[in-house]
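> build me a structure from this.
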Amino acid sequence: MAVPARRDTRMRVSEYREWAAARPDDERWELIEGVPVMMSPAKGRHQRIVTNLVKYLDDLAERRGCGAYPGLAILSEAMDDYAPIPDVVVQCGAPPEDGYTSDPLLVAEVLSPSTLVLDRGRKTEFYQTVPSLAVLLLVHQNEARVEVWRRAPDWTVEVAGPGTVIDLPELDGGLSVAEIYARLTL
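Below you'll find the predicted structure:
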């Protein structure tokens, strides 16, 4: 008896982009290991942290000709089956026209209980393949704790807690942990 050959049904970024362009505007999808994954709406606490990050990072980034954007997909030539959408992306130069960037300077992920394993695992591995990425912030939701991953030249990790200012020489400034969690009770 012959066994049917198994077909690899994973999407590559080019297929995904074409597929995602045809989706309704109110749907948000990211590509993870070749599979489109629909993103559910974030809860209020998550949104507040994202808003704070965009506000303070954009103020820092603007002085360097950069901007902080929520919802940009990240691309890497090293992994053609990923197009994750982190919570905040700092990119220099003109804003991307199509919602994708392959040259982020900084990425911030706000960790949710439902995505914690993926965000701290495969996504972190993916982000490390992006040559332009200098800083990755993994921001915890329920405690004042930020994991600061920095390319220096190998990746290092520091943890920033209450009362700490995260030094961001890439943006000629710093971001206080208090600013990230402003207007929230921990």
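> when you work out contacts or count neighbours from here on, use the C-alpha atoms and nothing else.
OK.
> hey, where'd the helices end up in the chain?
13-21, 44-62, 116-120, 122-127, 177-180 (DSSP state H).
> okay, which residue is most central for this structure?
Most central in the chain under CA atoms, centre = their mean is P86, positioned 2.4 Å from the mean C-alpha point.
> can you redo the helices of the chain as a markdown table with mean neighbour count and distance to Q141?
Formatted as a markdown table, the helices of the chain follow (neighbours: other CA atoms under 10 Å; distance: least, CA to CA, whole Å):
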| stretch | mean neighbour count | distance to Q141 |
| --- | --- | --- |
| helix 13-21 | 14 | 29 |
| helix 44-62 | 19 | 7 |
| helix 116-120 | 15 | 10 |
| helix 122-127 | 17 | 17 |
| helix 177-180 | 18 | 10 |
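> what about the strands in the chain?
29-32, 35-38, 66-69, 73-74, 88-92, 100-101, 104-111, 135-140, 146-151, 155-160, 165-168, 173-176 (DSSP state E).
> would a markdown table of these with mean neighbour count be doable?
Shown next, in a markdown table, are the strands of the chain (neighbours: other CA atoms under 10 Å):
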| stretch | mean neighbour count |
| --- | --- |
| strand 29-32 | 22 |
| strand 35-38 | 15 |
| strand 66-69 | 23 |
| strand 73-74 | 22 |
| strand 88-92 | 24 |
| strand 100-101 | 18 |
| strand 104-111 | 23 |
| strand 135-140 | 23 |
| strand 146-151 | 20 |
| strand 155-160 | 14 |
| strand 165-168 | 16 |
| strand 173-176 | 16 |
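> before we compare anything, build this one as well:
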Amino acid sequence: MTAAYRGRPMTVTEFLEWDDGRYELVEGVPRLMSPHTDKHATMQSNIAGEIRSFLRAGLRAERIPCRVATKGCVKPRIRSTYNHRKTDITVTCKPNRAGDVFIPDPVLIIEILSTNQDETRDNIARFTSLDSVREIVLFHQAEALAEVWRRVDGIWPEDPEIIVGEVVHGEPKTVAGRVRLESIGMSLDFAEVYLWCDMTGDGQA
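Below is the predicted model:
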């Protein structure tokens, strides 16, 4: 959904002065982002928490000087003056600097599929323009499923790898399966991604 903004395309600088936090900038036009549900927020927290713990352990072992950020902003390489895209979860191996608006040199971007699939997939296409990005993962809400794109020898695949988890009924109910995050050398269990999530419904946002 786009905002009622008229006139010439808005620049990122103008957008940052105008935005109230609910929009992202797409080709110079503010676009209202789909509101997130409890399930979306739970999955986002679960994934970020697992990655943070993994990266912290790597930092202690002096192996992985990377960090994870949620609700961050990245700058597409193409038409960067008119695009301000927001991610669910981003991993970068660059330090944070006070005042920075964009997450520098993201290596891994994770999105959670919401009701507006076209917007999410449009963002993913833009993320592939970033030279630093090595991997993009899209988790579904309605089912235990992940789509994984990996850049190999500088080339992105035409289609993602599809990884399907299995809901295991019992007490407690859990989800079997895992996704390999090659960009940071981590295996992420579906059981942790969908922890505390109701997997009997089909709602997503």
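> residue contacts, I180 of the first structure?
I49, N52, L53 (CA atoms under 8 Å, 6 or more residues apart in numbering).
> same check, this time on I85 of the first structure
Counting by CA under 8 Å, 6+ apart, I85 of the first structure touches E30, G71, L72, A73, I74.
> mind running it again at 6 Å?
E30, G71, L72, A73 (CA atoms under 6 Å, 6 or more residues apart in numbering).
> quick one: the second one from T101 of the first structure, how far?
I take that to be G71 of the first structure. 11 Å (CA to CA, to the nearest Å).
> what of C66 of the first structure?
13 Å.
> just D167 of the first structure next, same as before
24 Å.
> okay if I get the strands of the first structure as TSV plus distance to K123 of the first structure?
TSV is the format used below for those (distance: least, CA to CA, whole Å):
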stretch	distance to K123 of the first structure
strand 29-32	8
strand 35-38	13
strand 66-69	18
strand 73-74	10
strand 88-92	14
strand 100-101	15
strand 104-111	10
strand 135-140	11
strand 146-151	13
strand 155-160	14
strand 165-168	22
strand 173-176	23
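> which one of the ones you listed lies nearest to A21 of the first structure?
Nearest to A21 of the first structure among the strands of the first structure is strand 29-32; the distance by CA to CA comes to 10.2 Å.
> just the residues contacting that closest one, thanks.
Contact with strand 29-32 of the first structure is made by P36, V37, M38, M39, Y82, A83, P84, I85, as judged by CA under 6 Å, 6+ apart.
> pull the most distant pair out of those.
Longest distance between any two of the contacts of strand 29-32 of the first structure is 14.4 Å, between M39 and Y82; criterion CA to CA.
> ok, how many other residues are close to the corresponding residue of the second structure for N142 of the first structure?
Residue correspondence to the second structure (TM-score structural alignment): N142 of the first structure is matched to A142. Residues lying near A142 of the second structure (other CA atoms under 10 Å) number 17.
> cool, D103 of the first structure as well?
D103 of the first structure - counted by other CA under 10 Å - has 18 other residues nearby.
> counterpart of it over in the second structure?
Per TM-score structural alignment, D103 of the first structure is aligned with D105.
> chain neighbours aside, what residue packs nearest to its match?
S132 (5.2 Å; CA to CA, 6 or more residues apart in numbering).
> ditto for K75 of the second structure
With sequence-adjacent residues excluded and distances taken as CA to CA, 6+ apart, K75 of the second structure is closest to H84, at 5.8 Å.
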